[in-house]
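K.L.:
sequence and computational prediction follow.
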Amino acid sequence: MSVAKVGAVVLDCPDPHALAGFYAGIVGGTVEDEGDWVDLKVPGGPTLAFQAAPGHVPPRWPAADRSQQFHLDLTVEDLDAAEKEVLALGAKPLDTEDRSRTFRVYADPAGHPFCLCAC
């Protein structure tokens, strides 16, 4: 028996609507804009929520003094095709040089690290 279930994964960011749109471009879903708080309702998954955080300082990957704190692992069928799409949406590569691995690390437009992982 569990005490709770995941209601949402919340990311602080400077522009909640823009970051919700970025992730909607990757995982689909419906954006529900409430101003300083935006929900992305993802079919079959937990809600991703984006909260306005004035003065947001993005994590630096990998760096102990500004750790990533958490990250999203996003499962994909084709790493190369998914990489092309997330880069077109505004992701920045952080650790993508080793093409033999089953994952690659990127930053979203607000600087949060996320991984594309081969399924």
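P.N.:
Cool, got the structure.

K.L.:
please make it C-alpha for all contacts and neighbour counts, starting now.
P.N.:
OK.

K.L.:
what sits against Ala91?
P.N.:
Taking Cα atoms under 8 Å, 6 or more residues apart in numbering as the contact definition, Ala91 lies against Tyr106, Ala107, Asp108, Pro109.

K.L.:
go again using 6 Å as the cut-off
P.N.:
Ala107, Asp108, Pro109 (Cα atoms under 6 Å, 6 or more residues apart in numbering).

K.L.:
do the same with Ala110
P.N.:
By Cα under 6 Å, 6+ apart, the residues touching Ala110 are Cys13.

K.L.:
next up, a second structure to put side by side with the first:
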Amino acid sequence: MVLDCPEPRPLAEFYAAVLGGSVTGDEGNWVDVTAPDGRALAFQGAPGFVAPAWPAADGSQQFHLDLRVEDLDAAEKEVLALGARLLDTGEPGRTWRVYADPAGHPFCLCAC
């Protein structure tokens, strides 16, 4: 999976920290991250990148990541400290919350 973004390295570092993984390749305009379970994400520089709007029918989110966490409140504190932005906490008792990464891509933290 490859995420287009304005600056690949900072976004790769954000996801490496969120996933507990590491940056495993950096070619400037293309940066790879490998999670502890071996899954990989790549980040590609995209001139003129426009972040998806959420929720908006005319600004499609295109895709989003659902990340399972043991403790939703603790994980929220961590991703916010890393630069994520809260988009939606939902109704009380809901088991997921929606955030935007530093480039604006939506992602969810989901209690497992």
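P.N.:
Structure received. Everything numeric in this text was worked out from a predicted model, so none of it was measured.

K.L.:
hmm, back to that, so which of the contacts of Ala91 of structure 1 is the most crowded?
P.N.:
Ala107 (23 neighbours; other Cα atoms under 10 Å).

K.L.:
how about it, what's its partner in structure 2?
P.N.:
In structure 2, the residue matched to Ala107 of structure 1 (TM-score structural alignment) is Ala100.

K.L.:
before we move on, what about Val86 of structure 1?
P.N.:
Looks like Val86 of structure 1 aligns to Val79 there (TM-score structural alignment).

K.L.:
so what's the most centrally placed residue in structure 2 closest to, chain neighbours aside?
P.N.:
What sits nearest the mean C-alpha location of structure 2, by Cα atoms, centre = their mean, is Asp101, with 4.6 Å. Residue nearest to Asp101 of structure 2 in three dimensions, not counting chain neighbours: Ala84, with 4.7 Å by Cα to Cα, 6 or more residues apart in numbering.

K.L.:
follow-up on the earlier one: ok, the match of Ala107 of structure 1 to Phe107 of structure 2 distance?
P.N.:
6 Å (Cα to Cα, to the nearest Å).

K.L.:
try Ala75 of structure 2
P.N.:
13 Å.

K.L.:
okay, now the aligned residue in structure 1 for Pro36 of structure 2: neighbour count?
P.N.:
Correspondence of Pro36 of structure 2 to structure 1, assessed by TM-score structural alignment: Pro43. Pro43 of structure 1: 11 surrounding residues under other Cα under 10 Å.

K.L.:
who's in contact with Pro43 of structure 1?
P.N.:
No contacts exist for Pro43 of structure 1 under Cα under 6 Å, 6+ apart.

K.L.:
how far away is it from Arg60 of structure 1?
P.N.:
Taken as Cα to Cα, the span from Pro43 of structure 1 to Arg60 of structure 1 is 30 Å.

K.L.:
pull out the buried residues from stretch 62-80 of structure 2.
P.N.:
Val69, Leu72, Ala75, Glu76, Val79 (16 or more other Cα atoms under 10 Å).
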